[in-house]
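[1] Quick one: sequence and predicted model below, then my questions.
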Amino acid sequence: MKQISINATISVLSKEELSQEEKKLMSCAIEARSKAYAPYSNFTVGAAILLDNDEIIQGSNQENAAYPSGLCAERVAIFYAGATYPNAKIVKMFITASPKDRDLEEPIPPCGSCRQSIAEYEFKQDLPIVIFFMGAKGDIYKSDSLKNLLPLVFDKNHL
């Protein structure tokens, strides 16, 4: 039997270690989280995307009583960016998530569906997307590419 080893590198940062641009992106993600519609899970998520044209796009999770019909914050932001600025590239993404009843300190990464959607844009633009994620407070995790979060990605080359 042959084995392969897959390694991912994630940086752990404090707010103080973020650049001014990254702090602004974090603030936009926190603001977006405050606009989440999460009456069923009470778990709010906010995302902010920085495009190469310096636009910042926000998204928040939007739930629905028919659970699969809702949409995650990351995909709300990505799809809006793609629809509004189809030629812009996504440079960075910041995600924050926490239940309504407490401030989660554990960084929450994108779900599988969001990882696949981020992967699509990373391949489409042929440029890595830097992804930051956090709870409501505490450490911030940084990945220099979606490939760290989804190393065996399915993409258009498999079709």
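    Thanks, I have the structure now.

[2] C-alpha from now on. contacts and neighbour counts both.
    Noted.

[3] do you know how far the closest residue in space to residue 155 that isn't next to it in sequence is from residue 97?
    Spatial nearest neighbour of residue 155, excluding adjacent residues (C-alpha to C-alpha, 6 or more residues apart in numbering): residue 120 at 6.9 Å. Here residue 120 is placed at a distance of 22 Å from residue 97 (C-alpha to C-alpha, to the nearest Å).

[4] Neighbour count: these two, which is higher?
    residue 97 (29 against 17; other C-alpha atoms under 10 Å).

[5] pretty sure that one belongs to a strand, no?
    Yes: the assignment for residue 97 by DSSP: H, G, I helix; E, B strand; the rest coil puts it in a strand.

[6] show me the contacts for it.
    Residue 97 is in contact with 33, 43-46, 104, 107-108, 134-136, counting by C-alpha atoms under 8 Å, 6 or more residues apart in numbering.

[7] take the one below as the second:
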Amino acid sequence: MKKVELVSTFIEYDSINELCQQDQDLMHKAIEIRKRAYAPYSKFKVGAAILLEDGTIVQGSNQENAAYPSGLCAERTAIFYANAIHPDKKILKIAITAASDLKTTNQPIPPCGACRQSILEYETKQDTPIEMFFMGEEGVVRYSPSLINILPFHFDKDSL
């Protein structure tokens, strides 16, 4: 038997104000689009903003549907749109924020499993890490230097 220890490293910022200006701007774009999310059923609104290598920012919010699971998360809305419109541009960073109409979300809300897998696809495709920032409605912002950092055992094209 062999014991393997895996360690994921994150940086936590006490607030959005501790981020560099570029990262603050990206998170503000995620907050802006989160407020326009369509979440009449869950009352849980998520916004994502993606920074491409040429400085373009692509936004996405969650879009729910009465016929579950026909809706789509903010992260996948943004990343699919980014690849559809800018297929040859690398994704540098993604900022994610979530808020509930039912309570204050003051802890960082990471992407769900399906979104992690989708982000991983593009990180693998471009062979470059995608930096990630995620937060609730307020409070701590968590930073990960790559998607693989939060999904160490992953399934990608090399698994096929």
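    Ah, there it is. The model shown is predicted, which means the values in this text are computed figures rather than measured ones.

[8] ranges for the strands of structure 2?
    11-13, 44-52, 57-61, 91-100, 131-135, 141-144 (DSSP state E).

[9] Would you reformat the ones you listed as TSV and include distance to residue 84 of structure 2?
    TSV is the format used below for the strands of structure 2 (distance: least, C-alpha to C-alpha, whole Å):
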stretch	distance to residue 84 of structure 2
strand 11-13	31
strand 44-52	13
strand 57-61	11
strand 91-100	13
strand 131-135	20
strand 141-144	25
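
[10] For residue 160 of structure 2, find the nearest of the ones you listed.
    Of all the strands of structure 2, it is strand 91-100 that lies closest to residue 160 of structure 2, at 23.8 Å by C-alpha to C-alpha.

[11] Tell me what angle the closest one forms with strand 57-61.
    Here the directions of strand 91-100 of structure 2 and strand 57-61 differ by 30 degrees (axes from the mean of the first three to the mean of the last three C-alpha atoms, to 10 degrees).

[12] Look up how far residue 106 of structure 2 lies from the most far-flung residue of structure 2 relative to its centre.
    Distance from the centre of structure 2 peaks at residue 1, with 36.3 Å (C-alpha atoms, centre = their mean). With distances taken as C-alpha to C-alpha, residue 1 of structure 2 is found 41 Å from residue 106 of structure 2.

[13] go on, residue 100 of structure 2?
    Between residue 100 of structure 2 and residue 106 of structure 2 the computed distance is 10 Å (C-alpha to C-alpha).

[14] Can you pull the residues that touch both of those two?
    Counting by C-alpha under 8 Å, 6+ apart, the shared contacts of residue 100 of structure 2 and residue 106 are residue 137.

[15] Which residue ranges of structure 2 form helices?
    Per DSSP state H, structure 2 carries helices over the ranges 21-34, 74-85, 113-126.

[16] Tabulate the ones you listed (a markdown table), appending distance to residue 63 of structure 2.
    Output for those, formatted as a markdown table (distance: least, C-alpha to C-alpha, whole Å):
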| stretch | distance to residue 63 of structure 2 |
| --- | --- |
| helix 21-34 | 10 |
| helix 74-85 | 7 |
| helix 113-126 | 14 |
